[in-house]
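In: this one's sequence-less:
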């Protein structure tokens, strides 16, 4: 199993489409065998799912995420755990132990009405749909 987590300063970054780094965890028999951090170089919403697929990621833990990104991840065969927060390392341990706290209904719908150039979910009010 290869798990990606949107990543910033040890924490789960709260806006999938603006993440600059993923922490990638290779897991076997319920334990992490290798963890690396990958810089995405401003890839953006559309290309992130493809980049994760190319890295052979099969699972993603993140905070807020829009509908288009959800669809792209589904098409890439990547299982999604949105609405998570806190330590990235702890989230992966919790997922492997079957106790990850996340919200499968979490969306970030502001993409549909703000246009390009908006800030991350923590930088504006999105009606509570980001987290």
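Out: Received the coordinates, thanks. Note that the structure is predicted; figures quoted are calculated from it, not measured.
In: Going by C-alpha atoms from here, please, whenever you check contacts or count neighbours.
Out: Will do.
In: show me where this protein has helices.
Out: For the chain, helices defined by DSSP state H occupy the ranges 45-54, 67-75, 88-97, 111-114.
In: any chance of those in a markdown table, plus mean neighbour count and distance to residue 104?
Out: Below are those laid out as a markdown table (neighbours: other CA atoms under 10 Å; distance: least, CA to CA, whole Å):
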| stretch | mean neighbour count | distance to residue 104 |
| --- | --- | --- |
| helix 45-54 | 17 | 18 |
| helix 67-75 | 16 | 11 |
| helix 88-97 | 18 | 14 |
| helix 111-114 | 11 | 18 |
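In: try this one side by side with the last:
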């Protein structure tokens, strides 16, 4: 399983749509086997779900997240754990231990929602071409 965390300076970054890096954790048989930080190369919120899917992420731990991004992640089949803060490594360890504290209702109140039918290509985003 691959877990992605919005990442900045060792911490869970608090705005999914503005994250510049993810830390990706590879888990086998419930044990962390590796991790690495990947740059999003300036991808906006509309492209980040595709970016994570291309990276093989099955789970996302993040801080705040808007409705459009939630929908995109759901369509990509990525399980979401929003409303998390603190040390990224510690939060992944908590998830693996079954003790992650998160708020499924966390949203970015100031976030604009593209809503259903959002086509990131129509806004100049490139949903593909990312290398993880």
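Out: It's in. Computed from a predicted structure; not experimentally measured.
In: Where do the strands of the first structure begin and end?
Out: 2-8, 11-12, 21-28, 31-39, 59-61, 79-81 (DSSP state E).
In: right, and those - which one's nearest residue 96 of the first structure?
Out: Distance to residue 96 of the first structure, taken as CA to CA, is lowest for strand 31-39 among these, at 7.1 Å.
In: ok so, going back, and of the helices of the first structure, who's closest to residue 9 of the first structure?
Out: Nearest to residue 9 of the first structure, of those and by CA to CA, is helix 88-97 at 9.3 Å.
In: with the second structure superposed, average distance for the closest one?
Out: Superposed on the second structure, helix 88-97 of the first structure shows a mean distance to its aligned partners of 0.3 Å (mean CA distance after the TM-score superposition for the first structure).
In: Which strands and helices lie in contact with that helix?
Out: Packed against helix 88-97 of the first structure by the contact rule (3 or more CA pairs under 8 Å, 6 or more residues apart in numbering; DSSP states H and E) you find strand 2-8, strand 31-39.
In: how about TSV for those strands, with mean neighbour count and distance to residue 80 of the first structure added?
Out: As requested, those are exported to TSV (neighbours: other CA under 10 Å; distance: least, CA to CA, whole Å):
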stretch	mean neighbour count	distance to residue 80 of the first structure
strand 2-8	24	10
strand 31-39	13	18
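In: Distance to residue 32 of the first structure for the helices of the first structure - can I get that in a markdown table?
Out: Output for the helices of the first structure, formatted as a markdown table (distance: least, CA to CA, whole Å):
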| stretch | distance to residue 32 of the first structure |
| --- | --- |
| helix 45-54 | 18 |
| helix 67-75 | 22 |
| helix 88-97 | 8 |
| helix 111-114 | 34 |
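In: Fine, thanks again, bye for now.
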